[in-house]
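Asks: I would like the atomic coordinates for the input below:
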Amino acid sequence: MEIRMASHGFVRIGVCTPATKVADVAYNCEQIRKLVAETPDCRFFLFPELCLTAYTCADLFFQPLLVDQARKAIVQLAEFTAEHRVTMVVGAPIAHRGRLFNCAVFLSGGRILGIVPKRFLPNTQEFYEERWFSSAADLTATELMWDGESIPFGNDLLFRAEGLPDCMIGIEICEDVWVANPPSGQLAVAGANVLLNLSASPELLGKMEYRRALVQNQSARCLAAYVYASSGPGESSTDLVFSGHSLIAENGTILAETERFRFDSQIAVADVDIERLVNERFKNNSYGGARSDASYRVIDFLLTDVTTERLRRPVAATPFVPPVEEERAHRCHEIFEIQTTGLAKRLLHTGAKRVVIGISGGLDSTLALLVTVKAFDKLGYDRSGIETITMPGFGTTQRTRGNAERLAELLGTGLRVISIDAAVRQHFADIGHDETVHDITYENSQARERTQILMNVANQVGGLLIGTGDLSELALGWCTYNGDHMSMYAVNTGVPKTLVRYLVAWCADAEFSGDISAILHDVCDTPVSPELLPPHENGEIKQRTEDKVGPYLLHDFYLYHVVRLQHRPSKIFFLARQAFGDQFTAREILHWLQTFYRRFFSQQFKRSCLPDGPKVGSVVLSPRGDWRMPSDANAAVWLNDLKQLEGVVGEE
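Replies: Next up, the predicted model:
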């Protein structure tokens, strides 16, 4: 399924480190052309600082011949952009009114659209730029005459893509980003969401990590993409070595980077999500309240769109779960600390030293129990104050019941086993419900009976009822209103289902050991189920949640992109195709995405009256926190956006 990049708000950008020879303009120009020609699926390219001459020409910059050759090469490259329908930004020395400037030259559609001079010139240690160049602060004109044409000249230029007007480009050069108040900050405030940096950054021990962090942080601070092109080892090695470390970052995340210390030309290509960046700024009132000290001139350029089946950017199938084990363990530790600290604070505030928690042997209640145990340990409370209650019903299996009871015993908590069979049957008789009819009344009567028991026991012992439901269940409304939906403090309310499993597994390895660890691993291997319907004849779980609502793997992906990134449904469908490949068919992805929207909209009323619980990540559905939505909002607009895809999916 091919899509046009601009239709989903993407811009494909190539950041380049071309092979270079010092002072050989013809060679350098040819390497630039070659790199562009060999990357036909990209239409926008950024090259390093002074790439036409090389950065390390030193006093050769005083030679008029070198500067004139660079000027001719710029004209040739401008013509090249028309022939290949590309846009490129290259670095060159530009002479103007008796001064020489280190400049970025913006080329598109066969024309020189603008020239941006460097503002901050390093002149310490190995750098001597003030020997050769003047700063942008020394400009005496805002236009430069070039073969009879007036070219915008200055660091007050912004470049706007005609095919995607939300794409606004700002430019700074090397040292500009290393100073206390980089020009890119003002460019971002003025509307630039793609920030380009033409650089020549010599390599030193530890500098790679610092450079990467600098680029990441500036992209995050500016809510922008930051594209950094750096000179390679073809630069002079008289006193320095250049590695060619070029990067593309988007809002704090590295999308692509080149391999260092390569003498051949390098390019890293990534698809920048302009739509996402615009939305991030919509939501950030600090950005909205920022003001620029300068005015900027906007220059339009034609950005040729790209048609693609595969995005050139990482699209995580599990956005809540880091793929690297070390990072995942760190995140689990942080989340667990947030959960336990939140509960501990609530216990201190209320003065309660007793809590009640219903345990089923499933993932959510197990995690809630582990959080409660560690919160008690943190406060120095006796674990016997934790009243765990398991309430076997019509669908309870021996596996889950056994794990629940054994876990409570090993953890040293109090344990009650209270069967709900008789109470629910009496309730069926009271309301005239046929027990053989396994409908929603049959299921929810059990859930509400369990909550009644838990609430009343909490009153009985003078304690708090700990909620066990997770973020994914809240998104789908997969919780019984005034049943497991309700508690006195919900410790899992910010944790999505895909992460719950990893948290329990992490606890098994990092926080507990022995028999407790073995039980926790078995809980992780147990199918997700509310166990409200009778099991199979062999005692195995019959009712599997994901058979009814769909795979949590997909729903957590949808949740992240709907709530955190605010993407439209058709874009989420496209991204899901990228993330899951052959794991799910296009029809399955579309079906469960439609299910997600229907449930997400129809079940908001449950989220509108949630009990308190800690926020642990960037996605939360608390009506007192990040998500405020009318309970009677209509999903038609979103479902119609997906309906347009049904014909396309049907053809595959």
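Asks: Please make it C-alpha for all contacts and neighbour counts, starting now.
Replies: Noted.
Asks: what's the closest non-adjacent residue to P527?
Replies: Distances taken as CA to CA, 6 or more residues apart in numbering put R544 closest to P527, at 6.7 Å, once the chain neighbours are dropped.
Asks: Strands of the stretch 201-350 of the chain, start to end?
Replies: Along the stretch 201-350 of the chain, the stretches classed as strands by DSSP state E, counting those that start in this stretch are 225-230, 247-250, 253-257, 266-273, 297-301, 307-308.
Asks: Deepest in the core, which of those is it.
Replies: Of all the strands of the stretch 201-350 of the chain, strand 225-230 has the most neighbours on average by mean count of other CA atoms under 10 Å, namely a mean of 30.
Asks: correct me, but A225 touches A192?
Replies: No - judged on CA atoms under 8 Å, A225 makes no contact with A192 at a distance of 9.2 Å.
Asks: What is the burial count for the residue nearest to P527?
Replies: 15 (other CA atoms under 10 Å).
Asks: got the contact list for it?
Replies: For R544, the contact set (CA atoms under 8 Å, 6 or more residues apart in numbering) comprises 527-530.
Asks: quick one, which of the strands of the stretch 201-350 of the chain is nearest to G288?
Replies: Closest to G288 of the strands of the stretch 201-350 of the chain is strand 225-230 (CA to CA; 17.7 Å).
Asks: Another sequence for comparison is provided below:
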Amino acid sequence: MKHGFIRVAAATPKIRLADCTYNAKQVIKIIDTAEKQDVKLLVFPELCVTGYSSGDLLLQETLLHHAKMQVKEIINFTKDKELLTIIGFPFEYEGRLYNTAAVIQGGKLLGLIPKKALANYGEYYEARYFSPGPKEAIKVEFLGEEVYFGHKLIFECRNLPDFKVGVEIGQDLYMPLSPGTYHCMAGATIIANLSASNELAGRAGYRRNYIKNQSARLICGYIYANAGEGESTTDLVFSGHNLIAENGTLLSQAEPFSNNELIVSEIDLGIIKSERRRKNNYFDDKDISDYIKIPYCFLDGDYQLKPYKLTRKIKPFPFIPESKEELIKQCEEIFEIQAVGLKARLAHIGTKCAVIGVSGGLDSTLALLVVERAFEMLGLDKKGILAVTMPCFGTSSRTYNNALAITKNIGASLLDIPITDAVIQHFKDIGHDLDTHDITFENSQARERTQVLMDLANKHNGIVIGTGDMSELVLGWATYNGDHMSMYGVNSSLPKTLVRALVEWAADVTVNEELSRVLKDIIDTPVSPELLPPSRENKYQVTEESVGPYKLNDFILYYVLKYGFSPEKIYRMAQTAFAKEYSNEEILKWMQMFYKRFFAQQYKRSCLPDGPKVTRVSISPRGDLRMPSDAKSALWLDELMGIS
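Replies: Presented below is the predicted three-dimensional model:
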């Protein structure tokens, strides 16, 4: 539960209709299993003590009495248990019957929540038995104890202040303004839904998408426990389709008819907190002033947060969809956003010329493809695309030839301008030794290239297209007023891993076989600034040897910029995501490098050229990242130093 993760579960016991004793034993068995798995919130289906489909038996005094007695048995069983358990049963109060959720923890009944939206259409006839519950929470007596009974209850864990649970039942979810909506506005971070939704053709997909969307709309964790085996099949069939979602992401599900009694995952309360914190219009005090917060705590008052092995999957590539179909769609959208942004800028200026430095690497390749697309949209002659290759000391024949080939294949104008002599002359002018391969040696080449591009843009009444990506800019892996500068940066919001994915997509969709071959070779080329001559072993400069693997850097920057997670939490998540690829020592080393560079290089990001935002993470100083250039990294590095 350390770092904001809370382990939760949805359960579907195999019940017998109207056999409350048997059903309670099944519930108790699952509670015991969940407790052993360190689950802290366990949700069961609605009316699971009696069975949802008991029909007119719900009006029988015998069934109602035994249901109440078995709820008491379940409460007693939880006496030494820490997990919060929510079960469904029919509760009678002052002559009315309510479809009710009982919230239980540590041998105590914490509260009772009645169903608000009684389903009374089609195959449902709940109004035959149940009332919707009082408008305001009231205190009622239940087996000698006084507890709150009402819709507007939130259960807060004192040990984990961000762990706040609201409850809704079945059809409540589908109300235009669901109880869960108000629960979340009142501070709930997790919504538990006790449901009994029968299965129909196509309903599972609808249900799955609805719950994912609800968790995204409310920025919450959502646990949906559905009725299953043992319910009556006289007219309906129940599948036990259980779901756990978090802010639009499905974390776990029991496939319909899988007979999976228990699904478990961890909800990240940190994601929920971060998203709500950024959206300052999220909270509204309308209709929430009368909420009652019911506190509880784990049995050990001095409870120590402990990390446990995560069961949820941590994606190593958070910017890239896992499904091939979604990735293709995302690449199409991103490419179009980039091209439309550039198209608008070219049209505004009224120019028919775009100047771009091509190196034969991933970034300039993608930028060149974007320029080509923008020219197609505007109906401009592609000869107006001035693709400039500027070989110098570290240029390899592989990247040089690929730069020439891609320019030829898209029909752009090629300018081959070696800059070696110009840089050597510059070294003489400033008194720099040609054999001293320091930062001056490297940056002089980058600035010479930028000067060439800027002057060509002036000469041809065009604009310089920036090629640098977000990963490089976050790490400051760009020469100030060199490749750091342009007149429009089409890749400035794209992390390196996504740039690679876009070039791969372009290679797959093009009908030009030669272009596809060149693009695939560019993808296979190690990322390098090519500013240093090759070594005696003919090895060229490799960027990732200096700043770390881009896949790891992109993982870190995603959680730093999107959610503001702590270094310790990101380190733990990286351990899970890259368990088979990097050692703990490697992860720690490159995380330290990331934070050092991220803080030290902000001055470069404070004056970035314009460029389109294409994902939810951006570093534009005019939009998403307004960070002082002189902020200190000590707090973040100290936290990393404390990791053993």
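Asks: now the strands of the stretch 201-350 of the first structure as TSV including distance to Q603 of the first structure?
Replies: As requested, these are exported to TSV (distance: least, CA to CA, whole Å):
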stretch	distance to Q603 of the first structure
strand 225-230	36
strand 247-250	33
strand 253-257	33
strand 266-273	30
strand 297-301	45
strand 307-308	36
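Asks: Select, out of these, the one closest to Y442 of the first structure.
Replies: Closest approach to Y442 of the first structure among those (CA to CA): strand 266-273, 46.9 Å.
Asks: Please compute how far the closest one lies from its chain's middle.
Replies: Put simply, strand 266-273 of the first structure sits 17 Å off its chain's centre (CA atoms, centre = their mean, to the nearest Å).
Asks: what's the average per-residue distance for it once overlaid on the second structure?
Replies: Superposed on the second structure, strand 266-273 of the first structure shows a mean distance of 0.9 Å to its aligned residues (mean CA distance after the TM-score superposition for the first structure).
Asks: That strand aligns to what range in the second structure?
Replies: Using TM-score structural alignment, the residues of the second structure aligned to strand 266-273 of the first structure are 261-268.
Asks: What are the contacting residues of that stretch?
Replies: Contact with stretch 261-268 of the second structure is made by 4-14, 30, 39, 221, 242-246, 251-254, 310-312, as judged by CA under 8 Å, 6+ apart.
Asks: The residue nearest to P527 of the first structure pairs with which position in the second structure?
Replies: Counting by TM-score structural alignment, R544 of the first structure corresponds to V542 in the second structure.
Asks: hang on, the earlier thing: nearest to G402 of the first structure among the strands of the stretch 201-350 of the first structure would be which one?
Replies: strand 253-257 (44.2 Å).
Asks: Could you tell me where that closest one falls in the second structure?
Replies: With TM-score structural alignment as the criterion, strand 253-257 of the first structure aligns to 249-253.
Asks: List the contacts of that stretch.
Replies: Here stretch 249-253 of the second structure makes contact (CA under 8 Å, 6+ apart) with 212, 215-216, 241-245, 263-266, 312-313.
Asks: repeat for stretch 75-95 of the second structure
Replies: 28, 31, 35, 38-50, 58, 64, 67-68, 71, 97-109, 194, 298-299.
Asks: Dump the contacts of R544 of the first structure into CSV; add neighbour count as well.
Replies: Compiled in CSV, those are given as follows (neighbours: other CA atoms under 10 Å):
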residue, neighbour count
P527, 16
V528, 19
S529, 19
P530, 18
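Asks: Considering those residues, which are maintained in the second structure?
Replies: Among the contacts of R544 of the first structure, the ones still in contact in the second structure (both residues aligned by TM-score structural alignment, their matches' CA atoms under 8 Å) are 527-530.
Asks: Go through the residues you listed and name the one nearest L415 of the first structure.
Replies: Here the nearest of these to L415 of the first structure, counting by CA to CA, is P530; it sits at 20.5 Å.
Asks: quick one: contacts for the closest one?
Replies: 543-545.
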